[in-house]
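*Asks:* Just the structure for this:
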Amino acid sequence: MQEHSLRLGKVKQENRRTISFSQRTPFLYVIGVGTSVAVNIALAKQSVMNGIDPLKVLSIPLLGAAMLLLMYLGIKGDLKSLNVKYFRYCLFAGLLGVSLPNLASNLALQELPASTFSVLLTLSPLFTLLLSIPFQRIGLSLRRITGIGISFVAVMFVTISPDFRLQEEGGIILIAISVPLFLAMGNIYRSRCYPTLASPIALATGVLCVQSLIWMPISIVIELESFSTISFGSWLVLFSMSVNSAFSYFLTFRLQALTDGLGFSQVGNVVTVVGIGIGILFFSEGLGYQLMVALPLLFVGLAMTNKSARN
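*Replies:* This next block holds a predicted model:
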């Protein structure tokens, strides 16, 4: 009897550990994905500062990441997990969550500081919340509306300076704001259409392969600069983006299997914090009073919307 009780106690303890780990796992993935995205923003910023056109900063890392994940599947002997029946998912999830936001990012980073751009990504959870309302039975409460309003004010405070000129800077701000909008649309699409029986690594590989097949030919046809003019140092940066992208999307599709679109969108908060740190440390971007005021407002707004969503 005593031995049975000891065994039962061990089983319960192991179950508690399993549940505790499974509860922590999405959080760890959020940190990992958010950090890798912030690093890629910094690398993309460095690339466009070196004069590489935004299309190549998109297409070369996409192709490199796709090749790395294909090699990984080949080494595992799991290439058969790639299935053409997931083509539609790979096409639309890739366009909304990978290609279009990354292309818009590269265009915006030609003008915006990395830290300012990182703040804009906090709009991703808010856009995701707004776009997910038609699929939920709950509407916009006063608390949610207030939280969304505070967050938008904070973002505008940090992106629109006192000498803001609409004709010259309005276009780049709209391009930058389209990034979290595309990401939110991607979050909703993946949460609604995610093929639960598919391997996450196979989906990540499929998405990158399909997007590479779209954007590499476009990059070659619309050749704003020759590939041969890219310096060795710039190729190293693009290769680093490829490795980091492969790792990021490997984690992304594992995270998507564990949470919904709103939970996934919290990656944007990690990107903001890490991105601001990278901007200050590596691009000598100052922590101005706008950022110091905007950051607390952003997290207050996000806390209000997220708490209301959970309730």
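*Asks:* contacts and neighbour counts: CA atoms only from here.
*Replies:* Fine.
*Asks:* Show me what the helix or strand where Gly301 lies is packed against.
*Replies:* Gly301 is located in helix 289-310, with elements delineated by DSSP states H and E. Here helix 289-310 touches helix 123-132, helix 142-159, going by 3 or more CA pairs under 8 Å, 6 or more residues apart in numbering; DSSP states H and E.
*Asks:* So for the longest one, what gets flagged as buried?
*Replies:* Right, helix 142-159. 143-145, 147-148, 150-152, 154-155, 158-159 (16 or more other CA atoms under 10 Å).
*Asks:* Show me how far it is from its chain's centre.
*Replies:* From the chain centre to the centre of helix 142-159 is a distance of 21 Å (CA atoms, centre = their mean, to the nearest Å).
*Asks:* Over to stretch 158-168?
*Replies:* Remark: stretch 158-168 is offset 26 Å from the chain centroid, using CA atoms, centre = their mean.
*Asks:* Figure out the length between the terminal residues of that stretch.
*Replies:* 17 Å (CA to CA, to the nearest Å).
*Asks:* what do you get for stretch 75-86?
*Replies:* 22 Å.
*Asks:* which outside residues touch it?
*Replies:* For stretch 75-86, contacts defined as CA atoms under 8 Å, 6 or more residues apart in numbering pick out 70, 73, 195, 198-199, 202-203, 205-206.
*Asks:* to compare against the first, here's another:
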Amino acid sequence: MTALWRSVFGLLVVTGLLLGATPPLGKVATLAGAPPLLWSFVISFGAGTLLLAGLLARGGRIGLGAAKLRYFFLAAIISYAIPNLLMFSAVPHLGAGYTGIMFTLSPVLTLLLSILLGVRKPNGLGMAGIAVGFVGALLVAITRGEASEPASLFWVAIGLLIPVSLAAGNIYRTIDWPKDAGPIELAAGSHLAAALVLLVGLLVTGDIAVLPVLGTIPLVVAAQVASASAMFIFFFRLQSVGGPVYLSQIGYVAAAVGLFAGVVFLGERYSLLTWIGALIIAAGVAMTTRAQKAEA
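*Replies:* Purely as a prediction, here's the structure:
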């Protein structure tokens, strides 16, 4: 465990694998009748509670200073509430595998935002990687989800907003990371903040009334909470040691897991153009990664 905690590549793989389980589990839950708002709450409340328990058991605590509270709630909205709502709304229409492909755009968009916000200086290879990634995204968007059930352009657009939100979260968490804050503290605090925001949403929309549906899928709930809790421990550790752009590459691993689970376990089928687009996106990610290594 100590070796994994110190390995940036190991953290990347484990975090990506755990993240990749989210779209398939989310599809099963939404098809069972759990609204996106409720399933997003399950993730944040479950993960936040378990992470807080682990933090307290180790003698830690969550700081409630102004800087940390700002971080908790802004990270909660940008990084968790919005992406999860988008994901779980789109996955029944686009498929778990197709939605997972959207994760692969996160590194490209994170680099683009880093350049636009002055976090990084642009270089030729990085800009070329961004362009290649967008070409792949365009091809994937044209196929509109599963081959047998093409989704409307509206749901494709919702799917494309997922990596935009993830990229914004990657940048925000880096530039506003509170001093003397550990990864587990930040993970617990931001998820509990997200749970509070989502609970308000459940009460306002009336979706809280369908809470009993969770009792019909207890194993799915348990699997989602366990995977999310573990994932965010590694997620924040990777953020602190790898930076926002390296962190964003978990989308590449997550997409592979989502595609595998969607095709093998959920019976999803995608056109050849979707697979070609995914490979082109992967090429764009490889280019942006190499560009950042060259900068380093």
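*Asks:* which residues in the second structure form helices?
*Replies:* Counting by DSSP state H, the second structure has helices at residues 2-6, 8-20, 22-31, 36-57, 66-75, 82-94, 96-103, 105-116, 124-143, 153-175, 183-205, 218-248, 250-264, 272-295.
*Asks:* Quick check: the aligned residue for Leu113 of the second structure in the first structure?
*Replies:* Alignment note (TM-score structural alignment): Leu113 of the second structure maps to Leu131 of the first structure.
*Asks:* State the number of residues packed around its match.
*Replies:* When neighbours are counted by other CA atoms under 10 Å, Leu131 of the first structure registers 18.
*Asks:* Which residue, other than its chain neighbours, is closest to the equivalent of Val253 of the second structure over in the first structure?
*Replies:* Residue correspondence to the first structure (TM-score structural alignment): Val253 of the second structure is matched to Val270. Counting by CA to CA, 6 or more residues apart in numbering, the nearest residue to Val270 of the first structure once its immediate chain neighbours are dropped is Gly34, at 5.0 Å.
*Asks:* show me what contacts the one you found?
*Replies:* Residues counted as contacts of Gly34 of the first structure (CA under 8 Å, 6+ apart) are 267-271, 274.
*Asks:* which position in the second structure aligns with it?
*Replies:* Under the alignment (TM-score structural alignment), Gly34 of the first structure pairs with Gly16 of the second structure.
*Asks:* do the same with Leu109 of the first structure
*Replies:* Aligned counterpart of Leu109 of the first structure in the second structure: Val91 (TM-score structural alignment).
*Asks:* Isn't its match up against Leu85?
*Replies:* No - if you go by CA atoms under 8 Å, Val91 of the second structure and Leu85 don't touch, sitting 10.2 Å apart.
*Asks:* Tell me which of these two has more neighbours.
*Replies:* Legend: neighbour count by other CA under 10 Å for Val91 of the second structure and Leu85, higher for Val91 (26 against 20).
*Asks:* tell me the contacts of that one?
*Replies:* Val91 of the second structure touches 23, 26-27, 99, counting by CA under 8 Å, 6+ apart.
*Asks:* among the residues you listed, which recur in the first structure?
*Replies:* Retained in the first structure by both residues aligned by TM-score structural alignment, their matches' CA atoms under 8 Å are the following of these: 26-27, 99.
*Asks:* out of those, which is most surrounded?
*Replies:* Thr99 leads these on contacts (other CA under 10 Å) with 29 neighbours.
*Asks:* which residues does that one contact?
*Replies:* Residues near Thr99 of the second structure by CA under 8 Å, 6+ apart: 23, 87, 90-91, 159, 258.
*Asks:* Try it again at 7 Å.
*Replies:* Thr99 of the second structure makes contact with 91, 159, according to CA atoms under 7 Å, 6 or more residues apart in numbering.
*Asks:* Also Gly301 of the first structure?
*Replies:* Residues near Gly301 of the first structure by CA under 7 Å, 6+ apart: 147-148, 150-151.
*Asks:* Quick check: nearest residue in space to it, chain neighbours excluded?
*Replies:* Gly147 (4.0 Å).
*Asks:* And the residue nearest the centre of the first structure?
*Replies:* Nearest residue to the geometric centre of the first structure (CA atoms, centre = their mean): Val37, 5.7 Å.
*Asks:* how near is the residue of the second structure positioned farthest from its centre to Ala141 of the second structure?
*Replies:* No residue in the second structure sits farther from the centre than Gly59, which is 29.0 Å out by CA atoms, centre = their mean. Gly59 of the second structure is 48 Å from Ala141 of the second structure, where distance means CA to CA.
*Asks:* repeat for Ile101 of the second structure
*Replies:* Distance, Ile101 of the second structure to Ala141 of the second structure, using CA to CA: 10 Å.
*Asks:* Repeat that for Ala157 of the second structure.
*Replies:* According to CA to CA, Ala157 of the second structure and Ala141 of the second structure sit 8 Å apart.
*Asks:* Leu238 of the second structure -> the first structure?
*Replies:* So Leu238 of the second structure corresponds to Leu255, using TM-score structural alignment.
*Asks:* number of nearby residues for that match?
*Replies:* Leu255 of the first structure has 22 neighbours, counted by other CA under 10 Å.
*Asks:* just the helices of the second structure: most buried one?
*Replies:* Mean neighbours per residue, mean count of other CA atoms under 10 Å, is largest over these for helix 96-103, with a mean of 30.
*Asks:* mean deviation of that one from the first structure?
*Replies:* Taken over the aligned residues, the distance from helix 96-103 of the second structure to the first structure averages 1.1 Å (mean CA distance after the TM-score superposition for the first structure).
*Asks:* distance between that helix and the chain's centre?
*Replies:* Distance of helix 96-103 of the second structure from its chain centroid, counting by CA atoms, centre = their mean, is 11 Å.
*Asks:* counterpart of Ala198 of the first structure in the second structure?
*Replies:* Ala198 of the first structure maps onto Ala181 in the second structure, by TM-score structural alignment.
*Asks:* just Val155 of the first structure next, same as before
*Replies:* Aligned counterpart of Val155 of the first structure in the second structure: Ala137 (TM-score structural alignment).
*Asks:* ok, now Gln290 of the first structure?
*Replies:* If you follow Gln290 of the first structure across to the second structure using TM-score structural alignment, you land on Leu273.
*Asks:* In contact with its match, which residues?
*Replies:* Going by CA under 7 Å, 6+ apart, the list of residues near Leu273 of the second structure reads 139-140, 143.
*Asks:* Kindly report the same for Ile217 of the second structure.
*Replies:* For Ile217 of the second structure, the contact set (CA under 7 Å, 6+ apart) is empty.
*Asks:* What is the aligned counterpart of it in the first structure?
*Replies:* In the first structure, the residue paired with Ile217 of the second structure is Ser234, using TM-score structural alignment.
*Asks:* I'm done for today, thanks for sticking with me.
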